[in-house]
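here are the coordinates; sequence isn't available:
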């Protein structure tokens, strides 16, 4: 699949999906958030072929989401860490976790999240930054933004957003 075509769409969902919407990429991000940061650890944890992992890590580095640093010189071995931009995807990853826990975890949740600030177990939710209310699609209005345009991937949406 040519993921680069999504980068030109006037849609933040499409652009983000072009970078991370691949199961291996999302699992690499999950592991990095959990502290699994060495190539060998990632291979062992994910059971992924080394060429696939290499490609995903290179894409994440080229996108500025991940950086690597050598922790051993002979032979050279690397550990990977999320950049500030990569860390910004935390909400996306734990939202996927919460949805999967709710809809797909028939044997119980695989991981529990505890908020270290208050010590309570949490279920991630998306809330309004202003009032703290949980966001629901029927309570949010979408307006045209300055970067929107009528183009492949947004043709119908652009028409809907410009209607009076």
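Looks like it came in fine. The structure presented is a predicted model; accordingly, all values stated were derived computationally and were not measured. Residues are numbered from 1 along each chain as shown.

Every contact and neighbour count from this point should use C-alpha atoms.
OK.

ranges for the strands of this protein?
66-73, 76-82, 113-114, 121-122 (DSSP state E).

any chance of those in CSV, with distance to residue 94 and mean neighbour count too?
Formatted as CSV, the strands of the chain follow (distance: least, C-alpha to C-alpha, whole Å; neighbours: other C-alpha atoms under 10 Å):
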stretch, distance to residue 94, mean neighbour count
strand 66-73, 18, 14
strand 76-82, 15, 17
strand 113-114, 9, 12
strand 121-122, 11, 11
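
Format those strands as a markdown table; extra columns: distance to residue 145.
As requested, those are arranged in a markdown table below (distance: least, C-alpha to C-alpha, whole Å):
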| stretch | distance to residue 145 |
| --- | --- |
| strand 66-73 | 29 |
| strand 76-82 | 29 |
| strand 113-114 | 35 |
| strand 121-122 | 33 |
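
and residue 35, which of these is closest to it?
Closest approach to residue 35 among these (C-alpha to C-alpha): strand 76-82, 8.6 Å.

helices or strands up against that closest one?
For strand 76-82, the packing partners by 3 or more C-alpha pairs under 8 Å, 6 or more residues apart in numbering; DSSP states H and E come out as helix 23-33, helix 39-46, strand 66-73.

Use this one as the comparison:
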């Protein structure tokens, strides 16, 4: 049974999951960020079946997150390198690492992020590039972009009403 494609969704989260929503994809990208590039390196690191690894690498190449390059003609051998699009996932993976350490590591962190200049441990957080302010639900909200459909605008109006405490459906039923 084929799963539904998310590529036609307007939501950027859904569209992103179309490319990296399968867990092997993010683990392959993680390993590529650690310097792995060859099929056998990924397979050894992940313990994934060859057919699954082949499918995931193919999907990552087709999605523009990795590039497949021949490094040996006889026999033909390939390496898989992150494209700029794939490299841009670094901040997403760092946020996922921090979230996992906070919520799913009862024994403590097994991997941490360290500032190489100061030697201090770093705690990743999402900030507004323009202001340097931490992104937080109390200060920031989602709003429709220029390409938003009417359905997206309605969903965001509803979400903003719920986040602000205004429940439009509750207000309608009370009127």
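Received the coordinates, thanks. Note that the structure is predicted; figures quoted are calculated from it, not measured.

thinking again about what came up before, with distance to residue 161 of the first structure as added columns, please give the helices and strands packed on strand 76-82 of the first structure in TSV.
Below are these laid out as TSV (distance: least, C-alpha to C-alpha, whole Å):
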stretch	distance to residue 161 of the first structure
helix 23-33	31
helix 39-46	41
strand 66-73	34
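
Pick the most buried one from these.
helix 23-33 (a mean of 18; mean count of other C-alpha atoms under 10 Å).

what's the average per-residue distance for it once overlaid on the second structure?
Superposing on the second structure and averaging over aligned pairs (mean C-alpha distance after the TM-score superposition for the first structure), helix 23-33 of the first structure comes out at 0.8 Å.

and that helix, what does it pack onto?
Applying 3+ C-alpha pairs under 8 Å, 6+ apart, one finds that helix 23-33 of the first structure contacts helix 39-46, helix 50-62, strand 76-82, helix 90-103.

What are the contacting residues of the longest one?
Translated: helix 90-103 of the first structure. Contact partners of helix 90-103 of the first structure, identified using C-alpha atoms under 8 Å, 6 or more residues apart in numbering, comprise 26, 29, 30, 33, 108, 109, 110, 123, 124, 125, 126.

now, which of those residues sits nearest residue 60 of the first structure?
Looking across the contacts of helix 90-103 of the first structure and measuring by C-alpha to C-alpha, the closest to residue 60 of the first structure is residue 29, at 9.1 Å.

Next, work out how far apart the residue lying closest to the closest one once chain neighbours are set aside and residue 102 of the first structure are.
Spatial nearest neighbour of residue 29 of the first structure, excluding adjacent residues (C-alpha to C-alpha, 6 or more residues apart in numbering): residue 93 at 7.6 Å. The gap separating residue 93 of the first structure from residue 102 of the first structure is 14 Å, by C-alpha to C-alpha, to the nearest Å.

Between those two, which has more neighbouring residues?
Neighbour count, other C-alpha atoms under 10 Å: between residue 93 of the first structure and residue 102, residue 93 has more, with 16 against 13.

any idea how far residue 50 of the first structure is from that one?
On the measure of C-alpha to C-alpha, residue 93 of the first structure and residue 50 of the first structure end up 23 Å apart.

cool, residue 92 of the first structure as well?
Using C-alpha to C-alpha, residue 92 of the first structure is found at 25 Å from residue 50 of the first structure.

Kindly report the same for residue 26 of the first structure.
Counting by C-alpha to C-alpha, the gap from residue 26 of the first structure to residue 50 of the first structure is 16 Å.

same question, residue 148 of the first structure
For residue 148 of the first structure, the distance to residue 50 of the first structure - C-alpha to C-alpha - is 39 Å.

likewise residue 137 of the first structure?
40 Å.

still on that earlier bit, now for the helices and strands packed on strand 76-82 of the first structure, which one comes closest to residue 156 of the first structure?
helix 23-33 (28.0 Å).

Contacts for that closest one, please.
The contact list for helix 23-33 of the first structure (C-alpha under 8 Å, 6+ apart) reads 20, 37, 42, 46, 48, 53, 56-57, 80-82, 87, 90, 93.

Can you pull up the most central residue in the second structure?
residue 92 (5.0 Å; C-alpha atoms, centre = their mean).

related to what we said a few turns ago, could you check which of residue 137 and residue 50 of the first structure has the larger neighbour count?
A direct count of neighbours by other C-alpha under 10 Å for residue 137 of the first structure and residue 50 places residue 50 higher, at 14 against 7.

residues in contact with the more buried one?
Contacts of residue 50 of the first structure (C-alpha under 8 Å, 6+ apart): residue 43.
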